[in-house]
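Chemist: Output the structure for:
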Amino acid sequence: MWQTGLRLAKRLQEAGFIAYFAGGCVRDRLLGQESHDIDIATTATPEEVQRLFPQATGLHGRVFGVVRVPSADCSFEVATFRRDIGTRDGRHPDHVVFARPAEDACRRDFTINALFFDPVAERLIDYVGGQVDLVEKRIRAVGNPSQRFREDKLRLLRAIRFAANLGFSIEQETWHALQDQAATISLVSIERVRDELDRIWSGAAPALGLDLLDRSGLLAQILPEVSALHGVEQPKEFHPEGDVFVHTRLLLERLHHAPLSLAWSALLHDIGKPVTGRTDPSGRIRFFEHEVVGARIAHAILSRLRQPNALIEDVVAMVANHMTFKDAKQMRPATLKRLLARATFPLELELHRIDCLACHGDLSIYEFLRTQLEELPPSDISPPRLLTGHDLIDLGLSPGPRLGSLLGAVREAQLNGQICTREQALALAELLIRSSPKPPRPDRDPTKPL
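Modeler: Here you go, the predicted model:
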């Protein structure tokens, strides 16, 4: 990708234009990290870029001055150096004017993202002190922080994301401006908020992200249910670490570049505790069915953020199921096998592990389940069913709820190891059909003829 971008920049320069790599790809290269895209900034106008690269698409002209130039294995955004004018919606400039490189750098969000690199001359261009901030691991707004955040409210979350994922601090003036404008995050579309949260939770340091969101005031604005975990006390014999917020943070502290469904499940696994907490007559704190209530709250949160249905289903299932692990050693074989066969079980097991490490530290159930998973072959955990509904109909059973109930009983016996062949399953089905009472016939309506 770098070499292809170099060829594009070189062609622009040979045509008499300035052309630099810009923004994140420069930052990542200086940090020794891989970039997934390369943006090119140039003095060429969009029309001039398109004349040089006829394959260019997405011409925005006067609006943003950006075109996309596809290549064999990727595509590049080529943008004309610009200056933004006005911002009535707190997200986009009212209009833009083409400008020189230094002016373009000054309209960007943070100094570490305002660096340019000439790939032909192999020269760094830094108008805003971004190189020093990279070395000192600091997130600092370009120019006036309050103005930068007023121009684009999404930058409030981007500052948190960069600080958490890079392990940087946020410069004091930038931090104060962020706190002052935290309430205005409501002006940003929920999809953009969601995308930034996803990058934080699945990034290098989600616990740091949680801390920064909390201290900045953004957490209370975006995820008030998580903010409400503060001060929710727990039984000290099981949770010596502290309240539910502290416990949740400790789970996130053990996640680094985790699958998104696991990260959201860790954040929301005890989200039902604030509304289910009770102190019994003996003085013990209890949270009856907090996993059930929590699953409903998790569904509401993720739906509000417009997460994909598949993610919502997985997280809700993991939140609802996380308390079943405590009974694993006492489970009947069939119940245990159904637990192991769950599509989300590997992530649920990891959630259980970090949940234990964040409180009492007892991993005996985790080790037990790992052993079961290693020792039981997949064919034993979830063997093919021995009978179908058609088999029971052939035995004289009519379609209906009774058919499903008997199929479930046969499956239970199979998973418990009581039967293992089709013949045994048929014999059990016949026995169950003979021994179970037939449903009563409905009374005849006397107003209707026979």
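Chemist: When you work out contacts or count neighbours from here on, use the C-alpha atoms and nothing else.
Modeler: OK.
Chemist: What are the contacting residues of the helix or strand hosting Ala295?
Modeler: Taking DSSP states H and E as the criterion, Ala295 maps to helix 290-304. Residues outside helix 290-304 that contact it (CA atoms under 8 Å, 6 or more residues apart in numbering): 190, 223, 268-273, 275-276, 312, 315-317, 319-323.
Chemist: The same query, at a cut-off of 6 Å, please.
Modeler: The contact list for helix 290-304, computed with CA atoms under 6 Å, 6 or more residues apart in numbering, reads Ile271, Gly272, Lys273, Thr276, Val316, Val319, Ala320.
Chemist: Now do the third one against Phe287, distance only.
Modeler: What that stands for is Lys273. Distance, Lys273 to Phe287, by CA to CA, to the nearest Å: 6 Å.
Chemist: Tell me which of the two has more neighbours.
Modeler: Lys273 (23 against 16; other CA atoms under 10 Å).
Chemist: Contacts only, for the more buried one.
Modeler: Neighbouring residues of Lys273 by CA under 6 Å, 6+ apart: Phe287, His290.
Chemist: And the contacts of helix 290-304, which two are furthest apart?
Modeler: Across the contacts of helix 290-304, the longest distance by CA to CA is 17.4 Å; it joins Thr276 and Val316.
Chemist: the more surrounded of these two?
Modeler: Ranked by neighbour count (other CA under 10 Å), Thr276 and Val316 place Val316 first, with 25 against 15.
Chemist: Helix, strand, or coil at that one?
Modeler: helix (DSSP: H, G, I helix; E, B strand; the rest coil).
Chemist: Could you report the distance from it to Ser35?
Modeler: For Val316, the distance to Ser35 equals 33 Å [CA to CA].
Chemist: Phe117: helix or strand, and which one exactly?
Modeler: strand 116-118.
Chemist: Give me the contact list for that strand.
Modeler: Residues outside strand 116-118 that contact it (CA under 6 Å, 6+ apart) are Tyr20, Phe21, Ala22, Arg123, Leu124, Ile125.
Chemist: so who does the fourth one touch?
Modeler: Just to be clear, that refers to Arg123. Neighbours of Arg123 in contact, by CA under 6 Å, 6+ apart: Phe117.
Chemist: Kindly report the same for the first one.
Modeler: Residues in contact with Tyr20 (CA under 6 Å, 6+ apart) are Ile40, Ala41, Phe116, Phe117, Asp118.
Chemist: End to end on stretch 202-220, go ahead and measure it.
Modeler: 20 Å.
Chemist: Buried ones in it, by neighbour count?
Modeler: Of all the residues in stretch 202-220, those buried under the rule 16 or more other CA atoms under 10 Å are 202-210, 212-214, 216-220.
Chemist: Could you also give me the structure for this second sequence? I'd like to compare it with the first:
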Amino acid sequence: MERNAEYLSAKALVQKLVNHGYISYFAGGCVRDHLLGLPTQDIDIATNASPSTIKSLFKKTILVGEQFGVVIVQQDSFHFEVTTFRQDLDYKDGRHPEKVVFLTDKEDASRRDFTINGLFYNPLTEEIIDHVGGRKDLELKIIRTIGSPEKRFQEDKLRMMRAVRFAARFDFPIDPQTHRAIQNKAKDIHQVSKERIRDELCKMFTGNNRGTALQLLNETGLLNEILPETLTASPLFSTNVPKNENSSVLFVTRKLLDQLPDKPSNALAIASILHTIPPPKVDHLCKKWLLPKKETRLISHYVSTQMCFTDAMLWRQGPLKKKLQSPSILEELIYFKALCQTYNLRKELENHTFCLTKLDLYSHEELHPSLFVTGKQLVAWGYEQSPLFSTIIKKLEILQLENHITTLQEAKNYVEKHFPNH
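Modeler: Model prediction:
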């Protein structure tokens, strides 16, 4: 594990707990990633010290779930989640335990979701503590629940989606028994809040092996429960899609997801999943899954205009510059390129290169000139406020972008000729 500032700060936190007579380890994902040789994200800490004891030992703490034994400790410039070893009893709501009993590290490990997430690491001795066979499963490269998969998924239904995400992220297969349990309980995913499902989907499809994640969602039956619309749509183009695929739309969507760059935005990833669905339905689905308004607007825009660059090389300078003004133009072009690659549209792909070249060629002033005419200017010329103002201003902007109008007087002459004020 990299001995960076965060690691040293977390180690000092563990040392303090040990100095006061408590057991304390790094826990969960950071240990897993360390053993896989991956950069560790957040370092979580588990201990047999009670929440009240943790609060008394550290100056800056935030109690986020005393009943679950969770305290945030601020150490140096870092925030560490410190959890008391516990055993969860009865999950009546499919997410939160009705009762928590604080016990030992072994019992704490047994309540976690997957074996690869049930490991502990002692930073003082550099020892791995494994009560659940997680180290072996990392060597076997397999996603397996700790104990009965039915019980683990009954406790928290979202764990079914997490199994898919981890399998895709690490390119590990899901243990057959765990896989069957997901298939049998897939319908229970509706008991999970839309916000949690949305967040899991976004993590899944902005990570690596996105196409694999989609395939696993389909194989486990989760995709049919969450986004059945993606299975009944048709590819944008029937050409260049293998006829022997079980689902041609699933094939192209997988391929599109894999064409995206590393760490795509939520908007780009979700637009790719929904690219075969009519735009009005896309907007509805985004709202159904409670995506933020800004992301919903972007996703709807990407899907509704996804092939708009097909003939960009034939556009006049004005409309081209107007399109290149878009704040999301780079992502729109990334999306268009991925679509062309997915459907093997080589001729159309030339327009992507053309637009990038023009974007690099034009200066900011050429793409975003100060407009000669506004609504106030039209009123000053004697025009009454009306919906026509928008049409006039847009027309003048295009002419200005094409350098057909270069002065205010030329703009006035054009308006008086083409939009006489009667």
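Chemist: Which two among the contacts of strand 116-118 of the first structure are spaced furthest apart?
Modeler: Ala22 and Arg123, at 12.2 Å, using CA to CA across the contacts of strand 116-118 of the first structure.
Chemist: Kindly confirm my reading that Phe76 of the first structure forms part of a strand.
Modeler: Yes: assigned with three-state DSSP, Phe76 of the first structure falls within a strand.
Chemist: all strands of the first structure, in order?
Modeler: Along the first structure, the segments classed as strands by DSSP state E run 19-22, 39-42, 66-70, 75-80, 82-85, 95-98, 116-118, 123-125, 138-139, 169-170, 277-279, 285-287.
Chemist: Could you give the residue range in the second structure aligned to the fourth one?
Modeler: In other words, strand 75-80 of the first structure. Mapped onto the second structure using TM-score structural alignment, strand 75-80 of the first structure spans residues 79-84.
Chemist: Buried residues in the matching stretch, which are they?
Modeler: Neighbour-count burial for stretch 79-84 of the second structure [16+ other CA under 10 Å]: His79, Phe80, Glu81, Val82, Thr83, Thr84.
Chemist: Could you measure from the second one over to Val71 of the second structure?
Modeler: Distance of Phe80 of the second structure to Val71 of the second structure, given as CA to CA: 8 Å.
Chemist: again with the fifth one
Modeler: Applying CA to CA, the value for Thr83 of the second structure to Val71 of the second structure is 6 Å.
Chemist: what do you get for the first one?
Modeler: The span separating His79 of the second structure from Val71 of the second structure equals 10 Å under the rule CA to CA.
Chemist: Give me the number of neighbouring residues for the corresponding residue of the first structure for Lys60 of the second structure.
Modeler: Taking TM-score structural alignment for the superposition, Lys60 of the second structure sits opposite Gln55 in the first structure. Gln55 of the first structure has 11 neighbouring residues, counting by other CA under 10 Å.
Chemist: what's the counterpart of Ile128 of the second structure in the first structure?
Modeler: Aligned partner of Ile128 of the second structure by TM-score structural alignment: Leu124.
Chemist: which residues touch that match?
Modeler: Residues in contact with Leu124 of the first structure (CA under 6 Å, 6+ apart) are Phe117.
Chemist: how about a cut-off of 8 Å?
Modeler: Neighbour list for Leu124 of the first structure: Leu115, Phe116, Phe117, Asp118 [criterion: CA under 8 Å, 6+ apart].
Chemist: same deal with Ala411 of the second structure?
Modeler: So Ala411 of the second structure contacts Phe372, Val373, Leu396, Ile405 (CA under 8 Å, 6+ apart).
Chemist: Just to be sure, which of those are found in helices?
Modeler: Leu396 (DSSP state H).
Chemist: what would the contacts of Ala411 of the second structure look like in TSV with distance to Pro292 of the second structure and neighbour count?
Modeler: Output for those, formatted as TSV (distance: CA to CA, whole Å; neighbours: other CA atoms under 10 Å):
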residue	distance to Pro292 of the second structure	neighbour count
Phe372	35	18
Val373	35	18
Leu396	34	22
Ile405	40	19
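Chemist: Max pairwise distance over the contacts of Ala411 of the second structure: which two?
Modeler: Greatest spacing in these, by CA to CA: Val373 and Ile405 (10.9 Å).
Chemist: shared neighbours, those two?
Modeler: With CA under 8 Å, 6+ apart as the test, Val373 of the second structure and Ile405 both reach Leu396, Ala411.
Chemist: Pick out the residue nearest the middle of the second structure.
Modeler: Cys202 (2.9 Å; CA atoms, centre = their mean).
Chemist: Could you check which residue of the first structure pairs with it?
Modeler: By TM-score structural alignment, Cys202 of the second structure lines up with Asp198.
Chemist: and if you look at Phe336 of the second structure?
Modeler: Match for Phe336 of the second structure (TM-score structural alignment): His352.
Chemist: Likewise for Pro264 of the second structure?
Modeler: Match for Pro264 of the second structure (TM-score structural alignment): Ala258.
Chemist: Quick check: that match touching Ala205?
Modeler: No: Ala258 of the first structure lies out of contact with Ala205 (CA atoms under 8 Å); the separation is 9.9 Å.
Chemist: coming back round to it: quick one: contacts for the match of Cys202 of the second structure?
Modeler: Leu260.
Chemist: And Val373 of the second structure, by the same measure?
Modeler: Ile393, Leu396, Leu408, Ala411.
Chemist: Looking for the alignment partner of it in the first structure.
Modeler: By TM-score structural alignment, Val373 of the second structure lines up with Leu387.
Chemist: Also Pro228 of the second structure?
Modeler: Using TM-score structural alignment, Pro228 of the second structure pairs with Pro224 in the first structure.
Chemist: For His269 of the first structure, see how far away Arg222 of the first structure is.
Modeler: No, residue 222 of the first structure isn't Arg; it's Ile. 18 Å.
Chemist: The two: which is more packed in?
Modeler: His269 (28 against 21).
Chemist: Glu350 of the second structure matches what in the first structure?
Modeler: Matched by TM-score structural alignment, Glu350 of the second structure corresponds to Ser364 in the first structure.
Chemist: ok now do Asn321 of the first structure, which residues does it touch?
Modeler: Contacts of Asn321 of the first structure (CA under 8 Å, 6+ apart): Glu291.
Chemist: Same question for Ala413 of the first structure.
Modeler: Contacts of Ala413 of the first structure (CA under 8 Å, 6+ apart): Ala334, Ile419.
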